[in-house]
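K.L.:
got a structure for you, letters missing:
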């Protein structure tokens, strides 16, 4: 089995009981070794840190509260973790056999878990697969989280479809699961997709999803579904608001094309450039309304530039420490973004690291600074902590699965394009993108 000498050293030292953090500190890392280190440790959130019964991605892990919510898994986190496990197999962090066994465990759990017209809930109990309500009326299907998971299932299908008998079985199960999502039901009879449905609360959440935000993948997979698909009118009227999604804006002459939900003047939280684009490659992805490759990249560039400009004069912001997105915050959870009322002096490493496909120099600079200069405050068992504030001297050793996953996947896409190639090569995805009028270098 081929494996980088650095990762081999890490594994050998770890197996001997040596403190990995101390070893890393003693090594002057090349860029490749730094990427290996961050990707490997963050991957462990979904491997070593997975919920024990299901193997699925936990909603959160608090190193300062080791017994906190250990049984809660999140559908989106699980989807991102599935893609991370594929990356881990390909990087030889685990063997292919180990990876297949873990993925089969997760998919069997998902097949038995609660579903609502094919959609999984936002949260589930790992022991039973039963829904854990996310809020008072949100105790049913969550189509957005489900679509994040479906993105991962399609990658599993593609990665293992030509493998041995066990791998083909895994591929077929992944294909079956995502094709069972009833996107047409979640229209609620209208030309838009709704986020939630509950068997006892019905459509009471009343959240029709319009763009631009993190949800493009929901419309793309909905159009790709061969069994329960949506047509182009749902995309045009729902996501694109009959063309009103086009709403040009800019920051420091860096243009954005779309109306970002909430009318964010300089773009929304940076996860909007990540979650839908872990499998859906934005490069060259265009439709009648705009260029998604340009939008996702410029969001990251604006986010970087805002932190460098630092209009609110927060301590610690700069060229090597930046990134605003939804994350843990000083007083809870917040949707940090580059605007006066949403920049709270809190930086989330996932924002810069997951943007490495858009801003490689800025992302590497931040990663290196945090690892070499601030490791004692920011680094733990599963990589960089979710968020921190130099301004408030706030460093809490906690992780969120939905923020860890994009780091593993986008580092892999930056290095090899693996998850992009898998997802974009799927015949159903290609048919769905064509149905919606997209152009992409992947389309035949």
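P.N.:
Noted; the coordinates are in hand. This is a predicted model, so every value here is computed, not measured.

K.L.:
C-alpha from now on. contacts and neighbour counts both.
P.N.:
Fine.

K.L.:
all helices in the stretch 251-400 of the chain, in order from the N-terminus.
P.N.:
292-309, 349-353, 360-373, 375-378 (DSSP state H, counting those that start in this stretch).

K.L.:
put this beside the first:
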């Protein structure tokens, strides 16, 4: 199995996070990383990009792409920005921040984001464990001011998806998706913890695709089976219902690949090869969409698929399906050369529109899950750092997660 593509793509991903950040030490937005490389979003930073980027710095140091000092200084400055300048509400940061001053990016303002804040905190946790000292102290200060209770609907025993200080919470994380990290961070909070039974609040819908039975996310986009796994190694634990979420993601990924291979809607992109697979939220010829694999929840439209495939979908599942994921990345590299750019793979491509379409950008969260999962596949570095933190240990313990094969 030719794995050279992993080194090429990992370096491209790292370069995005290192180069597309505010590096002006006098700026209040120092360390904020762009959401994507589109020309019209130069000032739009993403807190999720920063979360992935903080972990990317550690990988860059370990792979000798940057010096320890450079990585330390960038991390310290970034966390200082988020503690002193980044606009927030009860400790929750906004999805997008302006690069130059860390204020919310008004063009996309809705509310502070619980999931994006959690992704940011995951990156900060790994930084705290890797560097210690002042960086760990800054993480503690940022984490302790997050008021998880604000986002908790005690009547429904669910997290809100959004919260407005004037009108209260809205929407709910009521089905399984990418939010497992929120239960670890929220229950382990030393200042504003939510009850541990919140983990029991969301539905775990079991579906079957072919011979594969698993808990499915509503739209079937693979990022929902990846993001929490980029930091926490679910392979080694199961909950007190006997669920091993790592094994669940293995089945979900295999089913998603099979869905592309079965090609129920006869897309040209899918038909080119059995190695052409990968449905996730990404750029598309008609805008950013959450492409996904069936079976579909009644609330979802299966026809959101239009033939668009994203390398990050396969790459982000490399810990679950290494053979299939590496084969997909090699296929994209060898057979879709226009998909390769300065930061490795561009976000996505589509053979079902005329002319054939290739994204003109990379997106931080897609580069992030790709880089972290490649690193975890090769070394387990990010898993090890994250799981060594006292709050992460506490969260897993109070949620009742036990070593695999041992029930509470």
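P.N.:
Thanks, I have the structure now. Only a predicted model underlies this, so the values are computations on that prediction, with no experimental measurement involved.

K.L.:
hmm, back to that, just say which of the helices of the stretch 251-400 of structure 1 is most tucked in.
P.N.:
Most buried of these, by mean neighbour count (mean count of other Cα atoms under 10 Å): helix 349-353, with a mean of 30.

K.L.:
so that helix matches what in structure 2?
P.N.:
Mapping helix 349-353 of structure 1 onto structure 2 (TM-score structural alignment) gives residues 311-315.

K.L.:
any residues touching the matching stretch, and which ones?
P.N.:
222-223, 277-280, 324-326, 328-329, 332, 345, 347-348, 366-367, 369-370, 373-374 (Cα atoms under 8 Å, 6 or more residues apart in numbering).

K.L.:
same check on stretch 299-312 of structure 1?
P.N.:
With Cα under 8 Å, 6+ apart as the criterion, stretch 299-312 of structure 1 contacts 251, 254, 256, 266-268, 270, 273, 317-319, 321-324, 337-338, 340, 352, 355, 358-359, 362.

K.L.:
give me the buried entries from the residues you listed.
P.N.:
251, 256, 266-268, 270, 273, 317-319, 321-324, 337-338, 352, 355, 358-359, 362 (16 or more other Cα atoms under 10 Å).

K.L.:
take those residues and keep only those in strands.
P.N.:
Mapping those onto strands (DSSP state E) picks out 251, 256.

K.L.:
one step back: average offset of the match of helix 349-353 of structure 1 relative to structure 1?
P.N.:
Compared with structure 1 after the fit, stretch 311-315 of structure 2 shows a mean deviation of 0.5 Å (mean Cα distance after the TM-score superposition for structure 1).

K.L.:
can I get the helices of the stretch 251-400 of structure 1 in a markdown table with distance to residue 182 of structure 1?
P.N.:
Below are those laid out as a markdown table (distance: least, Cα to Cα, whole Å):
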| stretch | distance to residue 182 of structure 1 |
| --- | --- |
| helix 292-309 | 26 |
| helix 349-353 | 31 |
| helix 360-373 | 38 |
| helix 375-378 | 41 |
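
K.L.:
neighbours of the counterpart of residue 151 of structure 2 in structure 1, just the number please.
P.N.:
Correspondence of residue 151 of structure 2 to structure 1, assessed by TM-score structural alignment: residue 186. A count of nearby residues for residue 186 of structure 1, using other Cα atoms under 10 Å, gives 26.
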